[in-house]
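A.B. asks: okay, sequence plus prediction incoming.
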Amino acid sequence: MDLYIIRRHGVWSNEDELAATNEKSLQVGEQMKDRLRWIRSYAVTEEDGRIGSVCIYQASDREAIREHGQRIGAPSEDVRVARGTAVKRDDPEPVTVV
């Protein structure tokens, strides 16, 4: 499986919507576990105040990423294969868990 970076732009209007999508993502991810694995996500505040995300997934191919996004109601065409990883430090505190 390859490592993918997914950027979802302004999908959610509030934290409750984001939390519901996160829950759905876990459920769908379990159903797709032979093709996809959620590694990490960062929620980001968009310029218009909506919530977007930057997500890291392992997946068999881009189609698995696209299918997962469609099934959880958070599609994205901004999907890139990661060329490498350089972790220098753990996430600083506080980072809110959603």
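C.D. replies: Thanks, I have the structure now.
A.B. asks: please count neighbours and contacts with C-alpha atoms only from this point.
C.D. replies: Noted.
A.B. asks: the residue most distant from the middle of this structure, which is it?
C.D. replies: Relative to the C-alpha centroid of the chain, counting by C-alpha atoms, centre = their mean, Lys88 is the outermost residue, at 21.1 Å.
A.B. asks: need the contact list for it.
C.D. replies: Lys88 makes no contacts at all, as judged by C-alpha atoms under 8 Å, 6 or more residues apart in numbering.
A.B. asks: how much space separates the spatially most central residue of the chain from Val44?
C.D. replies: For the chain, Cys55 is the residue whose C-alpha lies nearest the centre (C-alpha atoms, centre = their mean; 3.1 Å). Using C-alpha to C-alpha, to the nearest Å, Cys55 is found at 11 Å from Val44.
A.B. asks: this is the other structure I want to compare:
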Amino acid sequence: MQLYAIRRRSAWADAAELEAAAKTSADVGDNEMPDRIRWIRSYVIAETNGRLGTICIYEARDPAAIREHAERVGMPGDEVEAIADTVVIRPGPQTANATAA
């Protein structure tokens, strides 16, 4: 499987909407598509219009699996980029309240 970044711009009105989408996303990925997609992490973006967006990191067979997963969940999935490599300068901070899609 290949690593991908997905940008979901202004997709959610608030944290509650985002958390509901995250729950559905995990369920669909883990139970309906476990051999095609795996959610790794998400970064929540405070958009300039007051909504929330995300940058999500997934492992997937191909971009089509990412788009199908997004469609099943009901969230954007059209900005998909393959990740060529990872450069880690220091570990990311640990957060207890982060759940995103």
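C.D. replies: Good, I have the coordinates. From a predicted model like this one, the values you see are computed outputs, not experimental measurements.
A.B. asks: TM-score, when you put one on top of the other?
C.D. replies: Once superposed, chain against chain, the TM-score is 0.93 (TM-score structural alignment, normalised by the length of the first structure); 98 aligned residues with a C-alpha RMSD of 1.3 Å.
A.B. asks: rewinding a little: and the residue nearest to the centre of the first structure, what element?
C.D. replies: Assigned by DSSP states H and E, Cys55 of the first structure belongs to strand 51-59.
A.B. asks: what's that strand in contact with?
C.D. replies: Here strand 51-59 of the first structure has contacts from 1-14, 18, 35-46, 65, using C-alpha under 8 Å, 6+ apart.
A.B. asks: ChimeraX command to pick out the buried ones of those residues?
C.D. replies: Selecting only the buried entries of the contacts of strand 51-59 of the first structure in ChimeraX, with 16 or more other C-alpha atoms under 10 Å as the criterion:
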select :3,4,5,6,7,8,9,10,11,12,18,35,36,37,38,41,43,44,65
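A.B. asks: can you tell me which of the contacts of strand 51-59 of the first structure are in strands?
C.D. replies: 2-12, 36-45 (DSSP state E).
A.B. asks: now do the same end-to-end measure for stretch 81-90 of the first structure.
C.D. replies: Length of stretch 81-90 of the first structure, first residue to last, C-alpha to C-alpha: 22 Å.
A.B. asks: just the buried residues of it, please?
C.D. replies: Residues of stretch 81-90 of the first structure classed as buried by neighbour count (16+ other C-alpha under 10 Å): Val81.
A.B. asks: what about the closest residue to Gly73 of the first structure other than its chain neighbours, distance to Ser76 of the first structure?
C.D. replies: Leaving aside its chain neighbours, Gly73 of the first structure sits nearest to Thr21 (7.3 Å; criterion: C-alpha to C-alpha, 6 or more residues apart in numbering). Remark: distance between Thr21 of the first structure and Ser76 of the first structure (C-alpha to C-alpha) = 14 Å.
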